[in-house]
Every structure is written in C-alpha cells, then in structure tokens.
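Peer 1: Need coordinates for the below:
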Amino acid sequence: MKFYLAKISKVFGHNRNSFNEELDKIFESINSRTYEDILIIKEKQMFSAKSQDITQAQKCGFASGVGISSSDVSLKASSSGDFSETVQSGEEIKEKFSEILLQFFDPKSILTQIKNLLSKIGIKYVFICLDDFSEIDKDAMEIFVDTIIAPLNNWSDGYFRFKIAAYPSRIYFGDIDPSKIDQIKLDYYDLYLSNHVRDIEQEATLNISRLLTSRFNYFLDKDPASFFDLSKNDISDYYKVLFDTTSNVPRNVGWILWYANQSSVSKGSLITLKDLELAAEKYYTDSLEVFFSQNKYMKESFDEKLEKYHLNELLNQIIKMSKKNKTEIPSLNSKVFESEKSRPVTSHFYVKKEMEKLLNTLELNFFITKYNEQKDKDGKLIVFFFLNYGLCKKEDINFGRGTDRKYIVQRRFDYSDAIKECIDAAKKIRCNACGSSYSMDKLNILELYHMLCPECRKGVCEIIHVEVELPTVKQEIQLMEFDLKLLNALRIDEPQFASLLAQDLDCHYQKVTKRAQFLETEHSLLMRKKETLYREYGERTYYYLTDKARNIYFSKFAPQSIEAD
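Peer 2: Have a look, this model is predicted:
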C-alpha cells in the first residue's frame, strides 16, 4: 500500500516531499509497538452433567498488555481458560470461559490519517474493486468482511468505497447495512426489470448488438456484420442466436465467437447460424458439463461431491421432462400446440416461486437461465427458466418457447412436482436435537424462524444430503478444482502461456505459474517449453498437457491416449 501511495505523490509537484514525510509518519506509527486496553472475546460453554448437551454463549470483558507486532501488520490470537461452576436443582452445570487475546492495530486511526493526507492533495474518494468475491471460502469471506471491508466501509464516512463483484446469494455483509449500499444485479432479467424494461429479451438482444459493435470497432476497426454470412439471414438473427446461446453474459459471448471462429473465419469463410449453434454445443461439453463429469477427480469433501451428484440428478430430471414433452406434444389435439407439432420446442419450463432457490446453483453455473416471472391462473407467482442452448443441442431438445404466447404456460411445462420429488429424494431437513424430519418445501418457512425446530422448539434444523455410493478414484490423482480447470483450459486450447491462461481462468498470472509448477513437478501432468510461437508475444514459456494428463482426466475427449502409469 505504501508503494502505491508513494506513486500517487509523484504528480503533486512541490508538495511531494511533505506528502512523503507525512506518509512515512503514518507507517512508522503502524510499526511502533504500543499497548492499549482492548476488547477481549470470551466464549462461555455450558455443560450439563446429566444430558451432556452443550450450549454456547459469549461474554465480553477488558484486559490489557496487548501490543502490535513490529514486524508486520496482522491480527494474531492466543487463548487461555477460566472456569466457574454452579449447581441448579441437583443438576451440575459447568461454565467454561475461553479468552481470545488479540494483537492488533487500530485501523480507524490509520484510515483517518490516510484520508486526511489524501484529502490535502485533492483526492475525494478511494475506490477499492474486488472481483470474484464469491470464489473464496465462506469462512474466509466472513473473516475478510469482518476485519477489513466492514471497518473500511463503516469508519471512513464513505471515503473508501468498495465495488464488489459477487454471485447472487453468495455474499456475506457482516456489520454492513445492505439497505445503505447499491446492489446492481447483472443477470439480464433482474438488470432490465429493475430499469422497467417491458420487453426484457429484446433489450438484452440489443445489448449483444451494442457489445459486439463497440468491441469490433475498437479492436478490429470493423463492423460485426462483416464477419457473418448475411446471404440468408439478417444480422439481427445472429444477435438473437447469440443471446439464446449466451444468456447475455459477455464472457460466454466471447467463447461462442471463439469456437465459431475455429470452424469459419480461421478457415476463410463467414460465420453462419449453424456455426454458432455448434459452437454453443462445443462450449457446453468443453467448459460447462465438466462441472459434473470431473466431480470424481475433485479434491473435495464427501458432502461437496454428494451435493454435486444430487444436483446432476436434478438437471437430468429436468432434461427427462423436456424430452418427454417433445415426444408427447405431436400427438396432442390442443390448438396451442398445433403449429409446433412438427418440431416441438421444449427447452423452457416454469416452477413455483418458492422453489426458485432450489435451482440457484444450476443457474449459477449456466445450466439454466431465469427469463421471466408472472402470476398463474390462481394468482400465485411462477418463475420461468430455459435450458442451456448447448445442452439442448447435445440432448436433441428443440430450443424455444412456442409461437403461441399461451404455449409455455401450459401445465405440462410446470416442473414443480417433478423437481420437488427429485429434491426430496436427495435432501432432507432434520432437527439436530429431536431428529424430526421435514421436506425441502418447508425450507422457506423454517428460515423465517432461523431454522428453529417446530417440533421440539429447541433444536436447529439442518439440510442433509441422502447418501449414495459415488464413483471414486485414487486419492493421489485427485486435484484441487482450480488445477483441474487449468488442465481443462489447456485441453481446449494448447499451448498457452501463463497470462493467457490467467485470462481464461480469471485470476492473476502468478497463480497460474505457481499451480502449473506444482502440476509439472509433483504430478507430471504438464510440460513447459520456452519458444517463440507468435511474433507479437515474443519468446514465452508455453504449457502443454502430457499424455498422462489426457489419459487420466480427459479420456472421453481423447480415447486414443495411452494408459497412465
């Protein structure tokens, strides 16, 4: 941080020396050892000698003699015990107090000094951008918010402002008041609905047009239309298919065009609608489907693997229902289906509003996309989704929602019961005290009461997964999820150097370099070559997959690979 603040000072002329002096004073105060009375966390545990139940609470007290480490700015903790005992009604109750001692620095004071210094040179706000915040573990997220983000946000009076990218429902606010921050949803349905757009799909398609026009003009100095075959189709047809295949996600747009380029522009021909459709299927099988197919190779807990297994079963149930509708619709006499009988479109479906959260993870990983919600005939809210376009191509499901506006609201596209049945077979809600079980459709009600068991009114209800026998592999070939993504990125496009891989994996190139070295030296899954493949990049260290990696992890993509050791 000191390095970047010092760089700022270069633009302020004669004030630079005084700026540097004040900056040095701030960091000298951080490194100096000081002693203050600080708040100490005490954990109280109640032990019942009769029932063996344990109840935890917290008490707070004050202690002194805690200082700052002079070597680094960090939080450190140690603990000690303090005990007391009481007896009530013949039952022995023991209270155990655990004291957590913290070595700390005072961030409020430091922030105030930095704020005052920056204000003197005309800086009105400091923006801190955090990308992919939801990727970190829940425990790490809570610690980071409680110790860094919340203090910065709450103590600086809006001077330090955060811009945080996170997935819906995967962010922890801590002491931050959600009502006092702007939450901008980027999923196209929520984004355009919040702006009172009537035709959400049309607006999202126009956004594809604006996105491609600006990017093509900037990077290629050409109009997008010059890359598409317009002999049979208008450019608007291509934008519509791009919307269908990508759900308006810019990263997905880039991937679809990259795959389409491999079979068209790179071979001297223009992109056709067929190229986009095949690209969608290729992107699905290469990058999305591996979320499930590579599950057995993930170095994860059994519960995490089990959750993915049941999630895959849920997706398969939705696919099964869509295929069933495709088979049955041609034999129906309803006028609503009349124009669709020759080619029934069955990619779209709906569920009851209270079941929406059960599909969040599938939507998060682009297997399905929410596109609308409305009231049914009974006045109850229903939510509409569609299956991934590439998945539909792979499973031979016709994509679309019918020419008749009443088509998609027919009862056969209500998958609520089928999804509920699948979820109930995979998950249960159970009280950790009395053992009472509840179906998953009671989750919303239980959450209103903080998961308190309605039967015993003492225990807390927890979601448990029904255990099944999962396919297993040897522990020595199990890898972290990031490592598998790195290997898969090379399988899709090989060779690549660290910076290019970092763009694909949305991380810093140093992380790629570190993990690539591990995969090479510890597992012999990668090999490096220093070479000049492209003039514009010069000499670089390129990474290649080994035959061992292809055979173990990607045998279905490369069946000709030899057996791994």
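Peer 1: alpha carbons only for contacts and neighbour counts from here, please
Peer 2: OK.
Peer 1: How much space separates Asn31 from Val66?
Peer 2: Remark: distance between Asn31 and Val66 (Cα to Cα, to the nearest Å) = 14 Å.
Peer 1: now Ser89
Peer 2: For Ser89, the distance to Val66 equals 41 Å [Cα to Cα].
Peer 1: Likewise for Ile208?
Peer 2: In this view, Ile208 and Val66 are 57 Å apart by Cα to Cα.
Peer 1: and if you look at Gln52?
Peer 2: When Gln52 is compared with Val66 (using Cα to Cα), they lie 36 Å apart.
Peer 1: Settle it for me: which of the two has more neighbours?
Peer 2: When Gln52 and Val66 are compared on other Cα atoms under 10 Å, the one with more neighbours turns out to be Val66, at 16 against 9.
Peer 1: Beyond whatever helix or strand that one lives in, next helix or strand please.
Peer 2: With elements taken from DSSP states H and E, the one containing Val66 is strand 54-67. Proceeding C-terminally, strand 54-67 gives way to strand 76-88 as the next helix or strand, assigned by DSSP H and E.
Peer 1: Can you list the buried residues in that following strand?
Peer 2: Buried positions in strand 76-88, judged by neighbour count with 16 or more other Cα atoms under 10 Å: none.
Peer 1: Another sequence for comparison is provided below:
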Amino acid sequence: MYTPEDKENFFNAVESLKKYRRADLVDEKGKNLLEVLYTDLLPNDHILKKSLKDNTTYLVGRKGTGKSTIFLRIEQELRKNDNYLPCYIDVKTVYESAQTEYINLDYLSEYLDYKSLQKYLIERSFLQSVLSRLIVEINIRSNSFFQKVLGVLGETKAQKVKAQLEALKNKIEDNELLKEIEIPIIKSIALKRKNLTENTQESQKQTGGDFKVGVSEKGVNSTLGFTDSEANKDAKRSLLEQESSFSSVFMQVFQIKSFIQDVKEILSELKVKHVVVLLDDFSEIEDKAIETFVDVLLAPLNNWSEEFIKFKIAAYPNRIHYGKIDPGKIDVINLDFYNLYSEFDRNKMEEGAIDFTKRLLEKRIRHFTGKETSDFFDTSKISIEEYYETIFQTSMNVPRIIGYILSYCYQSKIIYDKKILKSDIESAAQRYYEDKIEPFFHKTTFSLLAINEKINILQLRDLLNKFVEKLTEIKRRISNAEYSGESYIISLPYSSHFHFVPEFEKFITTLELNYFISKYTEMSDKDGQLVSIYCINYGLAVKNNLFWGKPKGSKYRKYFNQRPFNFSPAIKDFLASAKNIHCINLDCNQTFTQDQIPLLEFTNYQCNKCGSQVITEALADEIQIELRLIEAKDLLPSADISIIMELASQNRPLIAREIAEELDLSSQSIGQKNKMLDLKKGLIKRNKYTNPYSYELTDLAKNLYK
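Peer 2: The predicted model follows:
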C-alpha cells in the first residue's frame, strides 16, 4: 500500500514535529526549511508578526507549544534587517553551568557564611555568564556584518570593533577587576548584619521578647515566637531588607549602565540600532534565580537602554517575574489553547484550534510526502475533519505532542501498510500519557527536592486520583440513568471535564503545567457564578475508560457546567484535609481556613491576633511514610532522574542526542551526567565501543527506580 519512500517520508514529517528547542529543520542538502514549514497558531502569521514588534515580549506557554520555533523564526526575520542584531541565550543551560562551574572566591568567605556565600557565587556566576554569553552572541552575529561594512569601515576598523567586544567580555570575566568593586560592598553588608544582630539581642533583653536572629553556618536564621513589639517587628523588617541586599551588590559589581553604554557605542560602528535578546527556557531555573535575574539584569537592560536592547522571553504560565519592567509596556503572547483563543471568540475556540491542527499537518505532510493527510488516515467511516478534531483533543494543540502521537501511530499502523484509525490515535494518546506525563510523580519521589515540596507535589497526585474517581462515578451514574435531564445520554456518558471557582486555580497549576489537566474555558454555572472549566488529559481518560468531550449540538453547549461536574466542594475538602494553616506562635496557635487566605495574603501572612508569621504545613502521613522508605543515597537531581526514567521507558540503548531531544537538555550535558551516574552511582552503563557512546541502565538502576 505504501512504498518504503512513503513510510520514510511520513516518519520524517511526524518526527519533525517532535523537534525541540534549537533543532533546526533542514533538508538532505542542509537547507533550512523552517520558513517554508512554519505554521502559525493563528492565521496570517499573527503570532509571529506580533512577536516581531519592537516591544519586549513574553511568549507564555507550556512545554512543546512552539516557543523555541517562534524564536527561530524571529531570528530569521531580524537577520534580514541590518539595523537589528538577534542574540539567543539558553538561560537554563547557562544557569546549570553556573551551578557547577562557579569559582570559589575565598576572599569573600570572611564576610559571608557558607550558605550565603554559595548562593551568592552561583548567582554571581550566572549573571556573569549571561553577560559574557551576550557579548559572544553579539560577536558571532556581527561577523556576518563585517563583509558588508568592510567597504565602509575598512578592515582595520572592523577588527577594532571585534577587539572592543572581546575586551568588554574579558572585563566581565575578570574576577580580579570585579573584586575591587565587590569587597567594599560585601564588607558593608556584613557590618550591617553584625549591627542588626547586636541591636536585636539588645532589644530582646530590654523587651523580654523571644525573637532570635543570627548568622550561622547555615546562613541567616530567625525564630519567631514573640508578642507584637515594635522592636521585634523592626528587626524582622531589617532582616528581610538585608536578605534582599545582594541584588544591589550585583547591580554595582557588574555596572549595568556602563555595560549598556559600552555595547551601544561599539555596535554603533556597525549601524546596529537594536539588539534583540531571545531568552529561552527562562522559567526552568529556580524561583529566586528568576527574580535576581530579572531585577539585576533584565529590567535594567530593558529600562535603561533607551530602546536599544529589547527582550523576547520564553516562559511558563505562572512562572513569570516582571520586577521593575512596566507590564503596560510589554506584550504577553499566550500560546496555550484557552489563553490564546479566548482572546478572540470564545464560541469558536475549538474551531480556531482545529484549524491550526489542520494547517500544521497538511503543510508538514504535503511537504515531506507529496501526499495529502487523508492518504494516511482511514476515512471510510469518518471524515478527515473528525481526525483533525481528535488530534486536537488528544494534544490540546501542542505541536510536540501531535508529533509523538502520530509517531506512535506510525509504529502501530503505517509501517504495516495500514491506515490510521481514530482508535489508533486514542491508544497513542494513552501511551504518550503513560510514557511521558505519568512518570512525573515517580521522578518527584526520587528527586532531591525539599521534603515539603515533594509532599505538595505528591498531594496533587492524590487530588488527581480524586478527580478521576469522581469522573468515573459520574460516568457510572449517567450510564445507569441516575441523573435526570436531557443533557445526559446513557449511551454516551461523557465525563472528562469539570469546573470549580477560579480561586482554586492557583492550587492546581503544577498539574496543568505538566499536562495532567488543561484549562478549557470559562462560563457561568447554574447559579450564575463564574467558573473555570478544566479537562483531564485525553490519554488519562482513555486509560480509565472515560468518554472525553461532550455531546454534539447547541443544546449541549453548557454540558460542562452541570451540577455533577462541580468540583469546588471536592477541592475545598481536599485542601482542608491536606493543609494546616496556622500561626507559628505557640502561645497563639490560631488556625485559618482556605476562605481566609485572601486576608492572609493582604497581611503578608501575619497573624491578625499576635502579628507572628502564618505558615502552611502539609498533612500527609502516608506520603511521608512513602518518602521515608527511600534511602537518601538513592535520591538524585531532577535531571538525573529524568535520564533514568527515559532509559527505563526504552527497550534499547540510547545515545546522548536521543536522550537530549526528549529531555530538553544538551547532548554535552547528558554525556557529563551519564559519566557521573556511571562512575559515582553505578546506575548507567556506558557502551564505549559505539561511536558516539550509547547508554543503558544497570541492574541496580532497574531495581531501584522501577
């Protein structure tokens, strides 16, 4: 039915959709295909055109939504204009390098405790690396200008520009030079901390309070158990001020204003009017690092450069920090289904999303195979349009997921000369869920995350299970005609969506970020209250034999907001049983409910009775027992666990590039991590007789992390 060439071409088409990060699309001759194959989420390349505006822009979307692809297209377009210089920086890779390669500056150890010093050095190295990388990128990009400007500047002047850029880079990397600025500032902070400690201890003696603050080998620590004396409150405020003082240190050490001016003057020789910095994987670094990065580098470079430097930033939903960047002067472009299409016509959201799926597949398959999409799908019983709808539903419009699902379909059907059926797509969705999404909780269990963070995530696993149990019960009741009303169809017991009040959204962001659930729409419920409607992952629905979606027809338009699908009480009960919100003052020990959280947020989580801090503790005895059974030596960094999980999901050895493409890491990073997992842990077997090396799990790893 299909020739070997047809099969190979279809395989190449769907594999191209899986490409991640900076993986350029090229043909067999090395020609870049991105401009030909790029498919915008909206008609008329609206997303790309909006991204190309001179404003600083945040591209916000979950993994696989196409942020890196848009970055590549932005670069292509900007390179056509000599007044623009695009510079790509992989923030995650730079940050990981900073964590392992920072220089231990002994001259600071007498001023900072060990924990504060380590934190300072990592963030210092990170900011230093970003600035250096920016200069490297500018140098690389400017090389392409030199041939154009040689006739104007002459070779000597062109080389002078390169030399100036190299000198600026060396200045940033010269620790001896930075040391002269750094030491006086750090000494000043250390002195203020010392005075703070002494003043607080004196205040404690005079007031009889119970506020303790000091600097130990673990860093600044405080114990709060005091009455609301003004002296104690002042001490607490001062402590917080000192903890945030490093940002001002970085600002002075790296002299951001001077840096901007130097870059501007150097590039003026090349007639460059705008440097556009593309920051990829911005949200994959630690929360505190994000804040420091924005406050110290991004905001000043953006605000002080007088339109010379503009940023394009790839970020995850709910993992954004604007700092002192004026939100009114930036563009935020949402790429996830609901956030994108709800901006236009909510009644036609699915229609717009399915149109993208259709345009994406038709362009990709036609280019690689020379055939139509319908040539690879069995349209004897259902139309190709219904296939497009199913592919949208199983992927929520995420190109990378579409690639995986069709890759699975290729393995199960196309290579056997059979056309793809709707049931094949559904089975592929289940496989994708089980292989790529479900392991998230297993990775969390064995990761080196803080215990409270682990508990919070694993509690979400329990909440997800409750969602599935409740939806399963709804399906049973519809099938048994226990629900009256024309909305329910006994033979089609749809039960994949649910709704709740928007206030609960912040508690389930981790589930959404990792594709266990997705926001579908918003509407008013039976009582006229605005509710958020979510759906579970299509593969999760297939795994639990749940019907995904709702009946066809306008009379079922409000199917999802029927009372059985109201999960607000279930979420509220779960949070009440899973969290204990209380004042840390043992003499007060006031407890709070979920309904009182807005009040606590207003008071910065201070007790309204005694003024002490209010904290949230997880109540999860079973999870804590589960975690205690794991030995500390078996816990690994998240990236290492991901490598092991990826190898465990395959029945063959993998090379670094194959692992890297799955995990959004560089091949070099995979190689380094696998070497350590081999030599130090005995978990990875490196097959050195292959070129490049291939990797597989040892029996020890298979037994530990099964």
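Peer 1: Report the TM-score for the pair.
Peer 2: After superposition, the two chains reach a TM-score of 0.83 (TM-score structural alignment, normalised by the length of structure 1), with 516 aligned residues with a Cα RMSD of 3.1 Å.
Peer 1: Which positions within stretch 481-493 of structure 1 qualify as buried?
Peer 2: Of the residues in stretch 481-493 of structure 1, Asp483, Leu484, Lys485, Leu486, Leu487, Asn488, Ala489, Leu490, Arg491 count as buried by neighbour count, 16+ other Cα under 10 Å.
Peer 1: what stretch of structure 2 does stretch 250-268 of structure 1 fall on?
Peer 2: Stretch 250-268 of structure 1 corresponds to residues 399-417 in structure 2, going by TM-score structural alignment.
Peer 1: how about the matching stretch: buried residues?
Peer 2: For stretch 399-417 of structure 2, a neighbour-count test (16+ other Cα under 10 Å) marks 399-410, 412-415 as buried.
Peer 1: hmm, who's touching the strand holding Val66 of structure 1?
Peer 2: Taking contacts as Cα atoms under 8 Å, 6 or more residues apart in numbering, the residues outside strand 54-67 of structure 1 that touch it are 33-48, 101-104.
Peer 1: Kindly report the same for stretch 159-174 of structure 1.
Peer 2: The contact list for stretch 159-174 of structure 1 (Cα under 8 Å, 6+ apart) reads 115, 124-134, 141-142, 145-146, 150, 152-153, 185, 364.
Peer 1: Which positions in structure 2 sit opposite it in the alignment?
Peer 2: So stretch 159-174 of structure 1 sits over residues 308-323 in structure 2, by TM-score structural alignment.
Peer 1: hang on, the earlier thing: now, the contacts of stretch 159-174 of structure 1 that are in helices?
Peer 2: Among the contacts of stretch 159-174 of structure 1, the members found in helices (DSSP state H) are Lys115, Met141, Glu142, Ala150, Leu152, Asn153, Leu364.
Peer 1: Please say which position in structure 2 the last one maps to.
Peer 2: Matched across to structure 2, Leu364 of structure 1 falls on Leu513, judged by TM-score structural alignment.
Peer 1: Equivalent analysis for the fourth one, please.
Peer 2: Residue pairing (TM-score structural alignment): Ala150 of structure 1 is matched to Ala299 of structure 2.
Peer 1: residue in structure 2 matching Asp286 of structure 1?
Peer 2: Asp286 of structure 1 maps onto Asp435 in structure 2, with residues paired by TM-score structural alignment.
Peer 1: Please work out how many residues are found near that match.
Peer 2: Neighbour tally, Asp435 of structure 2, other Cα under 10 Å: 16.
Peer 1: Tell me who's in contact with it.
Peer 2: Contact analysis of Asp435 of structure 2 by Cα under 8 Å, 6+ apart lists Ser649.
Peer 1: That one and Ile581 of structure 2: what is the separation?
Peer 2: The gap separating Asp435 of structure 2 from Ile581 of structure 2 is 36 Å, by Cα to Cα.
Peer 1: Met349 of structure 2 now?
Peer 2: Look at Met349 of structure 2 and Ile581 of structure 2: by Cα to Cα, they are 39 Å apart.
Peer 1: Then Leu360 of structure 2?
Peer 2: As for Leu360 of structure 2, its distance to Ile581 of structure 2 is 48 Å (criterion: Cα to Cα).
Peer 1: and what of Lys18 of structure 2?
Peer 2: Counting by Cα to Cα, the gap from Lys18 of structure 2 to Ile581 of structure 2 is 43 Å.
Peer 1: same question, Lys329 of structure 2
Peer 2: Taken as Cα to Cα, the spacing of Lys329 of structure 2 relative to Ile581 of structure 2 amounts to 38 Å.
Peer 1: When the two are compared, which one has more neighbours?
Peer 2: Between Lys329 of structure 2 and Ile581, counted using other Cα under 10 Å, Ile581 has the larger neighbour count: 19 against 10.
Peer 1: per the alignment, that one corresponds to what in structure 1?
Peer 2: Using TM-score structural alignment, Ile581 of structure 2 sits opposite Ile429 in structure 1.
Peer 1: how much space between its match and Ser416 of structure 1?
Peer 2: 19 Å.
Peer 1: With Asn233 of structure 1 instead?
Peer 2: In this view, Asn233 of structure 1 and Ser416 of structure 1 are 38 Å apart by Cα to Cα.
Peer 1: Which one of the two is surrounded by more residues?
Peer 2: When Asn233 of structure 1 and Ser416 are compared for neighbours, Ser416 comes out ahead with 18 against 12, by other Cα under 10 Å.
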